[in-house]
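[1] Coordinates only, no sequence provided:
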């Protein structure tokens, strides 16, 4: 705020409205997080009845204990880590060279290729042709069906291209070429070391996307041992819903057993949500400045 400038009544009203809006947005975002954390350590009967709406009631850690004892969850956890690391590495290996090539003014046809890339942002072949292609390539029920079809994001290529155009001096590239550097040496030894901010941004974007992805696994995988953590969580949610619905005329003992099973599934569900979210939350503070920088890079079109 500038010193010596007196705020008018409208300025103060505008500032108050901004604070109220930010506070309301904070509550909308923060409440679900608090609710899930509280539900993961609360007695399921209090959660199901609505008695627990903010703070934990009937604290229990049975949900986390069952998560730690469930081998399927740990297998899904490991699969998610593998898909995220391998997928992000492939994403960067495809995105960065493509973006750098499109940023070079001496690249013949760069406008044509940029236009062709952008067409895919608005038009796609659809799910059935994509599945048939993956099947013909014999990638169904393999890790490649998860990481290869989503190897590149056109939007991220455009953002990276903008970074190369605006942050890497053309004179530096020309000087390296005069010294005898080939295009590959120029890219590996000069461009990449100067591009750590955009590399971190792309790694963050792709990493979070790969970590949260479940649709590709749902379509292409049919082996439970290869399911990512998100698909394991989906199975728990489906199990809870089926247990809650039941069906037909059942006696009291069966109803009690089904209700107990549904409560256990709900407890495990919230615990798995926390376990699946913690890694991203733990990493994000260290990459927050890169995330903000990536948003700013994307706001500059070039």
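    Cool, the structure landed. Predicted model, so just to flag it, every value in this text is computed and none were measured.
[2] Only C-alpha atoms from now on, for both contacts and neighbour counts.
    OK.
[3] For residue 290, see how far away residue 45 is.
    Distance, residue 45 to residue 290, by C-alpha to C-alpha, to the nearest Å: 43 Å.
[4] what does residue 228 give?
    In this view, residue 228 and residue 290 are 27 Å apart by C-alpha to C-alpha.
[5] now do residue 40
    32 Å.
[6] neighbour-wise, which of these two wins?
    The neighbour comparison of residue 40 against residue 290 (other C-alpha atoms under 10 Å) goes to residue 40, with 27 against 21.
[7] wait, doesn't the more buried one sit right on residue 264?
    No - counting by C-alpha atoms under 8 Å, residue 264 is not a contact partner of residue 40; they are 10.8 Å apart.
[8] Overlap in contacts, the two.
    The contact sets of residue 40 and residue 264 overlap at residue 63 (C-alpha atoms under 8 Å, 6 or more residues apart in numbering).
[9] contacting residues around residue 280?
    Counting by C-alpha under 8 Å, 6+ apart, the residues that residue 280 touches are residue 208.
[10] can you give me the helices for the chain?
    Applying DSSP state H to the chain gives helices spanning 9-40, 44-49, 62-69, 71-103, 110-119, 127-136, 144-147, 154-167, 170-178, 183-185, 196-212, 215-220, 229-245, 252-298.
[11] Out of these, which is closest to residue 56?
    Each of the helices of the chain has some distance to residue 56 by C-alpha to C-alpha; the shortest is helix 9-40, at 4.6 Å.
[12] which of the residues in that closest one are buried?
    35-40 (16 or more other C-alpha atoms under 10 Å).
[13] try it against this one:
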């Protein structure tokens, strides 16, 4: 015997409504799709064209830069003379080495200290859990000023030292809170089972917590790396020796302040032509961007998962 399911009365069926930003057009209509494509194209051009102009200017020769009077959109005779002059052992090549070293060492120390601190704060019964957590939260609200920071670094004898570029910003309270929230979301039964089996806290952290937190650790590591690479204010305050400047301070001095690099600072042979100032400034800007651009694709696959840590789930 076949039973017929009751049908919903026609009065209760609500027609589907499509909303659109353009009156009279549905989101799937060809005019609306064309408008979205046009807006997306404009946004892409606003992002890409300045970067293309910077790269093209860094590759242009002196005659074309002089003729253009500034930025060159497409070099007629591409030349790497600006990059060769910058990376030949002068001020910029030393600054690149300093920036790479500070970024690698600083990111490693920041990740290690942040992971250990976040794991300790994620265990409710850990020693000094609440006071340390309150101190960490207060550091987000009450930021020390420039003068106290400078006096502290001076009292520690770190003026003109590479450690002055790392230690003052080694732990970021926000990153620690994000890692702590992720560690607390891990299954507690898994950690309790490992503790029953005799695993120490160090073994639990290194063999269970860290492998399960690769996405969040990768994103936090990228945040720390970008912060160290782009930092220039600490170097401006604490570095008196120009040979110890990171590349961002060189970029600020010779691009934003529109200063000119001399042949001695570029380590160019006597009598050799020096590339135009616009090409050198554009090349410094490209060199300051390329490392982060090369690192980002390796971390990008963790970004979608990592940035959703602590988000509200519907």
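    Right, received. Where do you want to start? Computed from a predicted structure; not experimentally measured.
[14] Could you point out which of the helices of structure 1 sits nearest residue 55 of structure 1?
    Using C-alpha to C-alpha, these put helix 9-40 closest to residue 55 of structure 1, at 5.7 Å.
[15] Could I get the helices of structure 1 in TSV, plus columns for distance to residue 56 of structure 1?
    Listed next are those as TSV, based on distance: least, C-alpha to C-alpha, whole Å:
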stretch	distance to residue 56 of structure 1
helix 9-40	5
helix 44-49	9
helix 62-69	13
helix 71-103	24
helix 110-119	49
helix 127-136	43
helix 144-147	38
helix 154-167	41
helix 170-178	59
helix 183-185	57
helix 196-212	27
helix 215-220	32
helix 229-245	21
helix 252-298	12
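[16] Nearest residue to the residue positioned nearest the centre of structure 2 in space, please, no chain neighbours.
    The C-alpha lying nearest the average C-alpha coordinate of structure 2 belongs to residue 226 (C-alpha atoms, centre = their mean; 3.2 Å). Nearest residue to residue 226 of structure 2, sequence neighbours excluded (C-alpha to C-alpha, 6 or more residues apart in numbering): residue 292, at 7.1 Å.
[17] Distance of the alignment partner in structure 1 of the one you found relative to residue 20 of structure 1?
    Residue pairing (TM-score structural alignment): residue 292 of structure 2 is matched to residue 280 of structure 1. Using C-alpha to C-alpha, residue 280 of structure 1 is found at 29 Å from residue 20 of structure 1.
[18] Then residue 26 of structure 1?
    Distance, residue 26 of structure 1 to residue 20 of structure 1, by C-alpha to C-alpha: 10 Å.
[19] again with residue 210 of structure 1
    35 Å.
[20] List the contacts of residue 96 of structure 1.
    157, 160, 199.
[21] To which residue of structure 2 is it aligned?
    By TM-score structural alignment, residue 96 of structure 1 lines up with residue 115.
[22] ok, now residue 267 of structure 1?
    By TM-score structural alignment, residue 267 of structure 1 lines up with residue 279 in structure 2.
[23] Now its match: closest residue in space, sequence neighbours ignored.
    Counting by C-alpha to C-alpha, 6+ apart, the residue nearest residue 279 of structure 2 is residue 58, at 4.2 Å.
[24] For the one you found, give its distance to residue 18 of structure 2.
    Taken as C-alpha to C-alpha, the span from residue 58 of structure 2 to residue 18 of structure 2 is 49 Å.
[25] is it true that residue 163 of structure 1 touches residue 297?
    Yes - the pair residue 163 of structure 1 and residue 297 qualifies as a contact (C-alpha under 8 Å) at a distance of 6.4 Å.
[26] more neighbours, those two?
    More neighbours surround residue 163 than the other of residue 163 of structure 1 and residue 297, with 23 against 20 (other C-alpha under 10 Å).
[27] what residue of structure 2 matches up with that one?
    Under TM-score structural alignment, residue 163 of structure 1 pairs with residue 182 in structure 2.
[28] Test my guess that that match contacts residue 308.
    No - shown here, residue 182 of structure 2 and residue 308 do not form a contact pair, counting by C-alpha under 8 Å, at 10.1 Å.
[29] Identify the residues contacting the spatially closest residue to residue 184 of structure 2 that is not a sequence neighbour.
    Closest residue to residue 184 of structure 2 apart from its sequence neighbours, by C-alpha to C-alpha, 6+ apart: residue 122 at 5.6 Å. By C-alpha under 8 Å, 6+ apart, the contact set of residue 122 of structure 2 is 180-181, 183-184.
[30] Can I get the residues you listed in CSV including neighbour count and distance to residue 76 of structure 2?
    Below are those laid out as CSV (neighbours: other C-alpha atoms under 10 Å; distance: C-alpha to C-alpha, whole Å):
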residue, neighbour count, distance to residue 76 of structure 2
180, 21, 54
181, 16, 54
183, 24, 55
184, 15, 58
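[31] mapping the residues you listed onto structure 1, which are still in contact?
    Retained in structure 1 (both residues aligned by TM-score structural alignment, their matches' C-alpha atoms under 8 Å) from the contacts of residue 122 of structure 2: 180-181, 183-184.
[32] nearest to residue 165 of structure 2, of those?
    Nearest to residue 165 of structure 2 among these: residue 180, at 25.4 Å, using C-alpha to C-alpha.
[33] How many residues are close by the nearest residue to that closest one once chain neighbours are set aside?
    Spatial nearest neighbour of residue 180 of structure 2, chain neighbours left out: residue 118 (4.6 Å); criterion: C-alpha to C-alpha, 6+ apart. For residue 118 of structure 2, the neighbour count with other C-alpha under 10 Å is 23.
[34] so residue 118 of structure 2 touches residue 177, yeah?
    Yes - with contact defined as C-alpha under 8 Å, residue 118 of structure 2 counts as touching residue 177 (6.9 Å).
[35] ok, back up a step: so how far is residue 43 of structure 2 from the match of residue 163 of structure 1?
    34 Å.
[36] Ok, residue 125 of structure 2 next?
    Relative to residue 43 of structure 2, residue 125 of structure 2 is positioned 51 Å away (C-alpha to C-alpha).
[37] ditto for residue 241 of structure 2
    42 Å.
[38] do the same with residue 102 of structure 2
    34 Å.
[39] What of residue 126 of structure 2?
    49 Å.
[40] go on, residue 98 of structure 2?
    With C-alpha to C-alpha as the criterion, residue 98 of structure 2 and residue 43 of structure 2 are 35 Å apart.
[41] ok, now residue 187 of structure 2?
    Distance from residue 187 of structure 2 to residue 43 of structure 2, counting by C-alpha to C-alpha: 43 Å.
[42] what do you get for residue 214 of structure 2?
    33 Å.
[43] Same check on residue 151 of structure 2?
    Counting by C-alpha to C-alpha, the gap from residue 151 of structure 2 to residue 43 of structure 2 is 45 Å.
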